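S.K.: Sharing a model that was predicted from the sequence below.
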Amino acid sequence: MCDPLAPVIAALAAPGRPSSDYDLNPEISLPPGRKLRAAGVLVAFEEHQGELRLYLTKRAPHLKHHPGQIAFPGGKVDPEDDGPIGAALREAQEEIGLPPENVSILGVLEPHETITGFLVTPVLAHVHTPFTPRPEAGEVDEVFTVPFAHIADPANFWPERRRWLGTWRSYYVAPYGPYYIWGATARMLRTLADRMKAHEDHGRLA
C-alpha cells in the first residue's frame, strides 16, 4: 500500500533553497545587515479516511498583526524552546490543542524570510491519531484542514498583488473554498509543492 506521506518525505530529501516574501518582488533591495527573529511553524499532516490533510488556522479578526489571515500554527522561538522545532510544537499545542506526543517530525524546509522581519522554519510533521482541535481563545478564530492534493499541485498557486506602504507588492495565493491562503503561508506551501513536483518529474525521467 502506498504511503500518502511518501511525496512529502521525498521532497524533504531533495535539494532546496530558502524562500522569502520578496521572491516575487526582486526590485526591493534588502539591507545586508538586517536582523531577523527566529520562528517555527508546524506543517502538520493527518490521514483522515484514507486522505492526507493539512492543518491550518484562521487568525482572530481583532488581532493587531495579520488579523483574519490563514496561517500555520507557530510563532517566534522563545529562549526555553528547543529551536524552531520546539517553538512549532509548543505553539501548535497552544493554538490548536495538538499534543506534542501525538506528532512525529518528518523534517524541515529551508527558512522563509517574512516582510515582518522573521526567519521562519517550516517544520513538517505527521499527526499520528485524530484529535479534537481547540482554537486558542482570542488568538485563533478557526482551525481547519485542506486536502493534500490541493497544496501538492503547483497549478493551484498563482501570483496576485496589492498596494502595501505605497508600492505594489506581489505574493502567491492558493485559495481553497472560503479560505484565502496567501502571503508567507502560500509561499512556503508553494516551495513544498515545487519540490514534490521536481522529485516526481525526476522519477519519470530516471
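M.R.: Happy to help now that I have it.
S.K.: can we go C-alpha only for contacts and neighbour counts from here?
M.R.: Will do.
S.K.: ok, which stretches of this protein are helices?
M.R.: With helices called from DSSP state H, the chain shows them at 6-13, 83-96, 148-152, 183-205.
S.K.: Show me the contact partners of the first one.
M.R.: Residues external to helix 6-13 that are found in contact with it (Cα atoms under 8 Å, 6 or more residues apart in numbering): Leu106, Gly107, Val108, Leu109, Leu192, Arg195, Met196, His199.
S.K.: Quick one: distance of that helix to the chain centre.
M.R.: 15 Å (Cα atoms, centre = their mean, to the nearest Å).
S.K.: what's the angle between it and helix 183-205?
M.R.: 100 degrees (axes from the mean of the first three to the mean of the last three Cα atoms, to 10 degrees).
S.K.: With the second one instead?
M.R.: Orientation of helix 83-96 against helix 183-205 (the same axes, to 10 degrees) gives an angle of 120 degrees.
S.K.: before we move on, the earlier item: go through the helices of the chain and name the closest to Gly40.
M.R.: Relative to Gly40, the nearest member of the helices of the chain by Cα to Cα is helix 83-96, separated by 4.3 Å.
S.K.: quick one: the strands in this structure?
M.R.: With strands called from DSSP state E, the chain shows them at 19-20, 37-48, 51-59, 70-71, 74-76, 103-108, 112-113, 118-127, 140-147, 158-164, 167-173.
S.K.: putting a second one here so we can go through both:
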Amino acid sequence: MHFHEIKQRLTTEPVASHQKDAAILLPLVQIENQVHILFQVRALSLNAQPGETCFPGGRIDQADSTPKDAAIREFTEELGIDPSLLSILAALPKIESPRKGLIYPFVAEVYSLDTIQPNPEEVDDWFTIPLDYLLHTEPTTGYITITIEPGENFPINQIANKRAYERKTYQMPEYFYTYNNRIVWGLTARVLNSFLQHLKQQ
C-alpha cells in the first residue's frame, strides 16, 4: 500500500463495520434569533431506555450507504421532518459504546420545525435547549466505576504486565445537563459535551 492510498482511505467517509454501529444527528434550529439544540424523548413503550432524552438516530442498516445517510434516515423516520429541510454541517468524533458498537454523530442545521410529526412508536416528546445556555452552564459530573475482566480467549499470559489487566477498575465521567426540569445524560450528554467543547476551543 502506498502513501496516496493511505491518504485516500483516511479521507473517505467511513462505512460502518459492526452490526451494532449506529448514527445520530445533533440538530440545530433557529428559534427567535437564537440557536437551539433539538432533543427527543424516547417512547415509553420501547424496551431500551424508555422515557430517556436522546438525539434522533439509530442502528445503521445495510441499505444505508454511509453513517451520515443512516443519521438522516433515522431523523426523518423519528421526527417526520423531510430531509430537504436539513443540512449536515459536520461530523463529530466517533464514540465507542461497549453495548452498541461505534456511534457516528453528525451536526445538522434544521431549517424549520413547522412540519415536525414525531413517530409515537419511537418518540414520546421533543424539546429544545438554547445553545447559549449550554455553552455557559457547566454540567454536573458523576462517575461510574467500571471493572475490566479479561474474557474468554483473551491472551492474558502473553502480556508483560498482566496483573494490571486482571480485574482492573477505572472511573468514567457521566455528564448531567438540566434545563426546565429536563435532564440530558449518558451517551447523549457525551455527544453534547463533545460538541460544546469543540465550540469553546474555537
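M.R.: Looks like it came in fine. Note that this is a predicted model, so its numbers are computed, not measured.
S.K.: picking up where we left off before, out of the helices of structure 1, which is the most enclosed?
M.R.: Comparing the helices of structure 1 by mean neighbour count (mean count of other Cα atoms under 10 Å), helix 83-96 ranks first with a mean of 24.
S.K.: now the helices of structure 1 in a markdown table, with distance to Lys64 of structure 1?
M.R.: Shown next, in a markdown table, are these (distance: least, Cα to Cα, whole Å):
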| stretch | distance to Lys64 of structure 1 |
| --- | --- |
| helix 6-13 | 34 |
| helix 83-96 | 17 |
| helix 148-152 | 28 |
| helix 183-205 | 17 |
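S.K.: Can you tell me which of those is nearest to Ser19 of structure 1?
M.R.: Closest among the helices of structure 1, using Cα to Cα: helix 183-205, at 7.4 Å.
S.K.: so what's Ser19 of structure 1 up against?
M.R.: Going by Cα under 8 Å, 6+ apart, Ser19 of structure 1 touches Glu110, Pro111, His112, Glu113, Arg187, Met188, Thr191.
S.K.: The last one pairs with which position in structure 2?
M.R.: Spelled out, it's Thr191 of structure 1. Mapped onto structure 2 by TM-score structural alignment, Thr191 of structure 1 lines up with Ser194.
S.K.: do the third one as well
M.R.: When the structures are aligned by TM-score structural alignment, the residue of structure 2 matched to His112 of structure 1 is Ile95.
S.K.: ok, so what distance separates that match from Asp82 of structure 2?
M.R.: 27 Å (Cα to Cα, to the nearest Å).
S.K.: ditto for Ile60 of structure 2
M.R.: For Ile60 of structure 2 relative to Asp82 of structure 2 (Cα to Cα), the value is 19 Å.
S.K.: try Pro56 of structure 2
M.R.: Counting by Cα to Cα, the separation of Pro56 of structure 2 from Asp82 of structure 2 is 14 Å.
S.K.: Between those two, which has more neighbouring residues?
M.R.: Pro56 (27 against 16; other Cα atoms under 10 Å).
S.K.: what's near enough to touch that one?
M.R.: Ile24, Leu25, Leu26, Phe39, Gln40, Ala71, Glu74, Phe75, Glu78, Leu79.
S.K.: excluding its backbone neighbours, what's nearest Phe118 of structure 1?
M.R.: Using Cα to Cα, 6 or more residues apart in numbering and skipping the chain neighbours, the partner closest in space to Phe118 of structure 1 is Arg37 (4.6 Å).
S.K.: Map that neighbour across to structure 2 for me.
M.R.: In structure 2, the residue matched to Arg37 of structure 1 (TM-score structural alignment) is Lys20.
S.K.: Please work out how many residues are found near that match.
M.R.: As a burial measure, Lys20 of structure 2 scores 16 neighbours (other Cα under 10 Å).
S.K.: Touching, it and Gln62? I think so.
M.R.: No. In this structure, Lys20 of structure 2 is not within contact of Gln62 by Cα atoms under 8 Å, at 11.3 Å.
S.K.: tell me the contacts of Lys58 of structure 1?
M.R.: Gly68, Gln69, Ile70, Ala71, Val140, Asp141, Glu142, Val143.
S.K.: Aligned against structure 2, show me the partner of the first one.
M.R.: The one in question is Gly68 of structure 1. Gly68 of structure 1 maps onto Gly51 in structure 2, by TM-score structural alignment.
S.K.: Tell me the spacing between its match and Pro120 of structure 2.
M.R.: Here the criterion is Cα to Cα. By it, Gly51 of structure 2 lies 12 Å from Pro120 of structure 2.
S.K.: Touching both of those two, which residues are there?
M.R.: Ala43.
S.K.: if I pick the match of Thr191 of structure 1, what's in contact with it?
M.R.: For Ser194 of structure 2, the contacting residues are Leu92, Pro93, by Cα under 8 Å, 6+ apart.
S.K.: Swap in 10 Å and give it another go.
M.R.: Contacts for Ser194 of structure 2 (Cα atoms under 10 Å, 6 or more residues apart in numbering) come out as Leu92, Pro93, Ile95, Thr188.
S.K.: In PyMOL, how would I select the buried members of these?
M.R.: In PyMOL syntax, the buried subset of these is picked out as below (16 or more other Cα atoms under 10 Å):
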select buried, resi 92+95+188
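S.K.: so which of the contacts of Ser194 of structure 2 comes closest to Pro173 of structure 2?
M.R.: Among the contacts of Ser194 of structure 2, and counting by Cα to Cα, the member closest to Pro173 of structure 2 is Thr188, at 13.1 Å.
S.K.: Alright, I will stop here.
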